[in-house]
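Peer 1: Based on what follows, work out the 3D shape:
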Amino acid sequence: MATTITSILKDGQQYMQTWPMQKQLYTMFPEGRVIAATKLSITVMPALAVLTVAMILHVQGYEKLPQAIAMGAFFLSLPMQGLIWLGHRSNQLLPPSLNSWYLDIHQKMQMQGCALQSPKAKPKYRELASLLKTAFDELDKAFTQRWL
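Peer 2: Next comes the predicted model:
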């Protein structure tokens, strides 16, 4: 199954929206930090790219146009790099230790009465993100604190 850059970017956006931004998860997974940096870069980098190009052209003149465009393109590529990382990560299979943790949380959530799909045989990070988001949204904080 071939994945295109656009599908990876879409997967990254979906994963960024699905991953629960909980402080308990920051120490266990890099997703929280990557998502925060990606959201910031989506907001800031277009303006920074325009400002950089304008300043280089203003200070050094149009003979530096290729360098100005290259620097602007670099700043514009930073949000895409974050989305690509997130998209790639969302499609990776969970390692065995996280796989057992995923199954354990899934079982405990079903015992608490959460309506869940059946667990995947080979879950990916996107399934873990969806499960964790459901856990943080539907269960009380005392119950989720015991898992982390």
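
Peer 1: contacts, neighbours, all on C-alpha from now
Peer 2: Will do.

Peer 1: which residues of the chain fall in helices?
Peer 2: Assigned by DSSP state H, the helices in the chain fall at 5-18, 23-26, 31-60, 65-90, 96-111, 125-138, 141-145.

Peer 1: In terms of secondary structure, what does the fifth one contact?
Peer 2: If I follow you right, that is helix 96-111. helix 125-138 (3 or more C-alpha pairs under 8 Å, 6 or more residues apart in numbering; DSSP states H and E).

Peer 1: One more pass at 10 Å, please.
Peer 2: Contacts defined by 3 or more C-alpha pairs under 10 Å, 6 or more residues apart in numbering; DSSP states H and E place helix 96-111 against helix 125-138, helix 141-145.

Peer 1: one more to line up against the first:
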Amino acid sequence: MSVIEIIKLGHRYLKLWPERPELSEYFQEYYAISLARFVWRNFLGFSLFILLLFTLVAGQQNMSLLVFYVVFALSMPIQVLVMLGVKADKMLPPGLSSWYKEGLARYNESGGQLQLSSQKPRYIDLAQLLNLTYQSSIK
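Peer 2: As a prediction, this is how the structure comes out:
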């Protein structure tokens, strides 16, 4: 996969994972996704804050240090998407994979028709299943 594809997959994974606090009891992934959402939503403003604060305090000296901090803060959301993209493409561990397959079978028995991977499920497949399950339970 190219870096752009990994970033797109990470963004898709971030959007698919349901924002349901009860998932924190079952998945450690919930905390990583919550932190990623925080970084995605807030780090642009944080980098502008760094820019303003550093400019007010340090003035025009140490411009290279200012550029470093701003570029680092602006790159954090992209770094988060890369890490999520890599995680989304990993195969589920055996215990979680069997739980996923049972959940997929249950969802398909209840009338839904999902064409998700059941041979070698990945974390992105788990996010899709959870998202669709929570969407259908709301209706």
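
Peer 1: TM-score them against each other, please.
Peer 2: In this superposition the chains share a TM-score of 0.87, using TM-score structural alignment, normalised by the length of structure 2; 139 aligned residues with a C-alpha RMSD of 2.0 Å.

Peer 1: Pick the most deeply packed of the helices and strands packed on helix 96-111 of structure 1.
Peer 2: Compared across these, helix 125-138 shows the largest average neighbour count, a mean of 19 (mean count of other C-alpha atoms under 10 Å).

Peer 1: Superposed on structure 2, what's the mean shift for that helix?
Peer 2: Compared with structure 2 after the fit, helix 125-138 of structure 1 shows a mean deviation of 1.1 Å (mean C-alpha distance after the TM-score superposition for structure 1).

Peer 1: Find me the equivalent region of that helix in structure 2.
Peer 2: Counting by TM-score structural alignment, helix 125-138 of structure 1 falls onto residues 123-136 of structure 2.

Peer 1: ok, and what's touching that stretch?
Peer 2: Here stretch 123-136 of structure 2 makes contact (C-alpha atoms under 10 Å, 6 or more residues apart in numbering) with 9-10, 12-20, 23, 29, 84-93, 96-97, 99-101, 103-104, 107, 112, 114-118, 137-138.

Peer 1: repeat that with 6 Å
Peer 2: Contact with stretch 123-136 of structure 2 is made by 13, 16-18, 88, 92, as judged by C-alpha atoms under 6 Å, 6 or more residues apart in numbering.

Peer 1: are any of the residues you listed buried, and which?
Peer 2: 13, 16-18, 88, 92 (16 or more other C-alpha atoms under 10 Å).

Peer 1: For Ser41 of structure 1, what is the corresponding residue in structure 2?
Peer 2: Aligned by TM-score structural alignment, Ser41 of structure 1 pairs with Val39 of structure 2.

Peer 1: again with Ile69 of structure 1
Peer 2: Aligned partner of Ile69 of structure 1 by TM-score structural alignment: Val67.

Peer 1: What distance do you get for that match to Leu44 of structure 2?
Peer 2: 14 Å (C-alpha to C-alpha, to the nearest Å).

Peer 1: who has more neighbours, these two?
Peer 2: Using other C-alpha atoms under 10 Å, the more surrounded residue of Val67 of structure 2 and Leu44 is Leu44, with 17 against 12.

Peer 1: related to what we said a few turns ago, quick one, which of the helices and strands packed on helix 96-111 of structure 1 gets closest to Gly82 of structure 1.
Peer 2: When these are compared by C-alpha to C-alpha, helix 125-138 sits nearest Gly82 of structure 1, at 15.8 Å.

Peer 1: buried residues in stretch 94-113 of structure 2?
Peer 2: Under the neighbour-count criterion of 16+ other C-alpha under 10 Å, stretch 94-113 of structure 2 has 96-97, 100-101, 103-104, 107 buried.

Peer 1: Correction: the previous question concerned stretch 50-57 of structure 2.
Peer 2: 50, 54.

Peer 1: That one aligns to what range in structure 1?
Peer 2: Mapping stretch 50-57 of structure 2 onto structure 1 (TM-score structural alignment) gives residues 52-59.

Peer 1: ok, residues contacting that stretch?
Peer 2: So stretch 52-59 of structure 1 is contacted by 68, 72 (C-alpha under 6 Å, 6+ apart).

Peer 1: what's the average distance of it to structure 2?
Peer 2: With mean C-alpha distance after the TM-score superposition for structure 1, stretch 52-59 of structure 1 averages 2.2 Å from its match.
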